[in-house]
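**Student:** A predicted structure for the sequence below; I have some questions about it.
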Amino acid sequence: MHAIEISHPGGPDVLRLTQRPVPQPGPGEVLIKVAASGVNRPDVFQRMGKYDPPPGASDLPGLEVGGELIDGDFSGYNPFGLKPGDFVCVLLTGGGYAQYAVAPLAQCLPLPEGLNPLEAASLPENYFTVWTNVFDRGRLGLNEDGLPESLLVQGGSSGIGVTAIQLAHALGHRVFATAGSDDKCRACESLGAEAINYRTEDFVERIKTLTDRCGVDVILDMVAGDYIPREMDALADNGRLVLIATLGGAKTTIDVHKLMQRRISITGSTLRPRSVAYKAAIAANLYEHVWPLFAEKRLHPVIHEIFPAHEAPRAHALMESSAHIGKILLRW
């Protein structure tokens, strides 16, 4: 099969089209003929030598695909009744940049109603990440008065960002988002957010103004670094800050007295090394609570560009430029 490998750590040009043996599924695993692969920030970090795959994972990048089930073990846990010939979208620990990929059956989801495999390839990494971080760890829900809580999404025009905005808005929450240009802010607004251009506005002061000085209940942050103390100021009492990336740096200094007095929680997670059982539980929640929203047209994929797979270096260059709005895909 054709695949895209990382020839050595470096820039986008180190991605190389190569030939690899078709992977063989083991117990509880299935083989997928890939229609499209999602491009994500962790792929970029892996290419740069900053994010090694978990033990036992493929060395090929790629954390999500959409495609057709070809073969595998369907005898075990199969909550969605999948079978060979079904089209699915799948969260992976690696190996997605290839014509064929292997994944645990429990992590495979049937396509949401009305979507094709290319569109569905844009969903798993972002929806698994948003669900587990915003709704499980961040506990976005109803406040003590029974009203929907509010969410601030940092980097609202990213793949994660457009997912978090759409999903929280569809579930009735007030959503705010930061973005780095007026065009990106308009894109966030079209998805249901109140947008803040962080290059021209102080997001803390803007949030305080928009919330009558109360702050937001949950913040989903991909920046970290010096943003963290500012985000504490933007949170409401009992607010939760959820960290999923460190684009602004991994270290910061916080006022612990403020954290204690205002009962702020700071948490974070990485999804890639978690167990199959953990990811299967997220898949079940997505199928029950989120997939119907696609059928109701309350959610839709936001895809910026689809590249032929051999143009993976161009796709990574676009990802690093941050000029995109939504997802970037590779087509096989």
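**Tutor:** Received it, and whenever you're ready, just let me know what you need.
**Student:** From here on, just use CA atoms for contacts and neighbour counts.
**Tutor:** Fine.
**Student:** Run a quick neighbour tally on Asn40.
**Tutor:** Using other Cα atoms under 10 Å, Asn40 has 24 neighbouring residues.
**Student:** where exactly do the helices run in the protein?
**Tutor:** All helices of the chain, identified by DSSP state H, fall at 41-47, 117-120, 124-130, 159-170, 182-190, 203-210, 227-234, 256-261, 276-285, 291-295, 312-321.
**Student:** putting a second one here so we can go through both:
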Amino acid sequence: MKAIAIAAYGGPEVLHLVERDRPVPGAGEVLIRVAASGINRPDVSQREGNYPPPPGISDLPGLEIAGEIVGGDLSHSSNAWGLKAGDEVCALVAGGGYAEYCVAPLAQCLPVPHGLSYVEAAALPEAFFTVWSNVFDRARLGRNEDGELETLLVHGGGSGIGVAAIQIASALGHRVFATAGSEEKCRAAERLGAARGINYRSEDFVAVVKDMTGGRGVDVVLDIVGGDYIPRDIDCLAFDGRLALVAVLGGTETHVDLLKVLMRRLTVSGSTLRARSVKFKQGIARQLEERVWPLLAGGQIRPAIYATFAPTEGPEAHRLMESNRHIGKIVIDWGRPH
């Protein structure tokens, strides 16, 4: 098979199209003929040498794929949806997604939602699993004690994670605010369902959130920035608010007034998904199939694809990811000439 490999740690130019042996599925795994591979920020970190795959996982980058099941252990008890050879699926994987064939745990495969292309389906798993796990499971975005739907602030409103969070939360009825670095991205966030896009380059997002909520603040913040955003996130939170941290693009250190955390009964949560168990990810998959897949099939949510690249264009795809110009997802299309 053809695959996009990391020749040596470094810049985008280290990505090369190579020949590799097809992987062999083990117990509870299936082999997928990949039609499209999603690109994510952790892939960039892996390419730079800062995010190695877990033990036993392929050294090829790529955390999400869409394609056709061509074999594997389909009789396994984790086959909740009765998947079989020939079925179209998208899957969350811990590595190996930048290839024409990829092994995936059966429990982490979901049927391609009705009406979606492979390219669109490949844009779902990493962002949707991450958002559901952190915003809805860990941060418990739902209804408050008065039965009212809670509010959400999303940082990085133009990123894959940000777009997914805006779409899912707003489709479920929640009021969402989103920060982004340009007016174009702010307006895009609003078209995706945000009540207000906040340009962090020209506006104070704490002041805007307080103004938009009558001084109360939001119930949940989803943060991919970290660093000096953390104390400002805390200032954005209402009493009993929850902060979900999923990345630290803005740095790993900050100063926090812990008295605010105590007095306002706040919860700060952090997590990464890649190294979690298959059983844990299976639980997320089942919730997504129940709560979110019908919204995709019904057209209330549509994956936002910013650009697709041929397999020979891996370096260009990573350069676009690093530029932060994109709004939504970047995808490798294995159906394009290579």
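**Tutor:** Happy to help now that I have it. In this text the structure is predicted, and so the values were computed from the model without any measurement.
**Student:** what's the TM-score for these two chains?
**Tutor:** Remark: TM-score between the superposed chains equals 0.99 [TM-score structural alignment, normalised by the length of structure 1]; 332 aligned residues with a Cα RMSD of 0.6 Å.
**Student:** Tabulate the helices of structure 1 (TSV), appending distance to Arg139 of structure 1.
**Tutor:** What follows is those, written out as TSV (distance: least, Cα to Cα, whole Å):
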stretch	distance to Arg139 of structure 1
helix 41-47	25
helix 117-120	26
helix 124-130	11
helix 159-170	12
helix 182-190	22
helix 203-210	20
helix 227-234	17
helix 256-261	18
helix 276-285	14
helix 291-295	20
helix 312-321	29
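**Student:** got the ones you listed as JSON lines, with distance to Glu5 of structure 1 and mean neighbour count columns?
**Tutor:** As requested, these are arranged in JSON lines below (distance: least, Cα to Cα, whole Å; neighbours: other Cα atoms under 10 Å):
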{"stretch": "helix 41-47", "distance to Glu5 of structure 1": "9", "mean neighbour count": "20"}
{"stretch": "helix 117-120", "distance to Glu5 of structure 1": "21", "mean neighbour count": "24"}
{"stretch": "helix 124-130", "distance to Glu5 of structure 1": "20", "mean neighbour count": "22"}
{"stretch": "helix 159-170", "distance to Glu5 of structure 1": "23", "mean neighbour count": "25"}
{"stretch": "helix 182-190", "distance to Glu5 of structure 1": "32", "mean neighbour count": "19"}
{"stretch": "helix 203-210", "distance to Glu5 of structure 1": "39", "mean neighbour count": "18"}
{"stretch": "helix 227-234", "distance to Glu5 of structure 1": "34", "mean neighbour count": "20"}
{"stretch": "helix 256-261", "distance to Glu5 of structure 1": "44", "mean neighbour count": "12"}
{"stretch": "helix 276-285", "distance to Glu5 of structure 1": "24", "mean neighbour count": "18"}
{"stretch": "helix 291-295", "distance to Glu5 of structure 1": "32", "mean neighbour count": "16"}
{"stretch": "helix 312-321", "distance to Glu5 of structure 1": "10", "mean neighbour count": "18"}
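**Student:** closest one to Asn143 of structure 1 among those helices?
**Tutor:** With Cα to Cα as the measure, helix 159-170 is the member of these nearest Asn143 of structure 1 (14.6 Å).
**Student:** Against structure 2, what's the mean shift for the closest one, could you check?
**Tutor:** Mean deviation of helix 159-170 of structure 1 relative to structure 2 after superposition (mean Cα distance after the TM-score superposition for structure 1): 0.4 Å.
**Student:** closest to Ala98 of structure 1 out of the helices of structure 1?
**Tutor:** Here helix 312-321 is closest among the helices of structure 1 (Cα to Cα), at 11.2 Å.
**Student:** and that closest one, what other elements does it pack with?
**Tutor:** Taking 3 or more Cα pairs under 8 Å, 6 or more residues apart in numbering; DSSP states H and E as contact, the helices and strands that helix 312-321 of structure 1 lies on are strand 29-39, helix 41-47, strand 327-331.
**Student:** roughly how far is the second one from the heart of the chain?
**Tutor:** Mean-position distance between helix 41-47 of structure 1 and its chain equals 13 Å (Cα atoms, centre = their mean, to the nearest Å).
**Student:** average offset between that helix and structure 2?
**Tutor:** Counting by mean Cα distance after the TM-score superposition for structure 1, helix 41-47 of structure 1 comes out at 0.2 Å.
**Student:** contacting residues around the residue nearest the centre of structure 2?
**Tutor:** Geometric centre of structure 2, nearest residue: Ala127, 1.6 Å, by Cα atoms, centre = their mean. Going by Cα atoms under 8 Å, 6 or more residues apart in numbering, Ala127 of structure 2 touches 160-161, 164.
**Student:** Over to Ile219 of structure 1?
**Tutor:** If you count contacts by Cα under 8 Å, 6+ apart, then Ile219 of structure 1 has 151-154, 231, 235, 240-242 around it.
**Student:** quick revisit: could you dump the helices and strands packed on helix 312-321 of structure 1 to TSV with distance to Val290 of structure 1?
**Tutor:** Compiled in TSV, those are given as follows (distance: least, Cα to Cα, whole Å):
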stretch	distance to Val290 of structure 1
strand 29-39	19
helix 41-47	23
strand 327-331	18
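**Student:** To Ala120 of structure 1, which of the ones you listed lies closest?
**Tutor:** Ala120 of structure 1 sits nearest to strand 29-39 of all those, at 8.7 Å, using Cα to Cα.
**Student:** for the closest one, packing partners?
**Tutor:** strand 64-72, strand 100-104, helix 117-120, helix 312-321, strand 327-331.
**Student:** which residues are contacting that strand?
**Tutor:** Strand 29-39 of structure 1 is contacted from outside by 23-25, 62-74, 96-105, 117-118, 121-122, 315-316, 319, 327-332, using Cα under 8 Å, 6+ apart.
**Student:** Now do the end-to-end distance for stretch 277-292 of structure 1.
**Tutor:** The first and final residues of stretch 277-292 of structure 1 sit 23 Å from each other (Cα to Cα, to the nearest Å).
**Student:** List the contacts of the closest residue to Gly158 of structure 2 other than its chain neighbours.
**Tutor:** What sits nearest to Gly158 of structure 2 in space, not counting adjacent residues and going by Cα to Cα, 6 or more residues apart in numbering, is Ile327, at 4.4 Å. Residues in contact with Ile327 of structure 2 (Cα under 8 Å, 6+ apart) are 158-160, 163, 185, 188, 304-306.
**Student:** Many thanks, have a good one.
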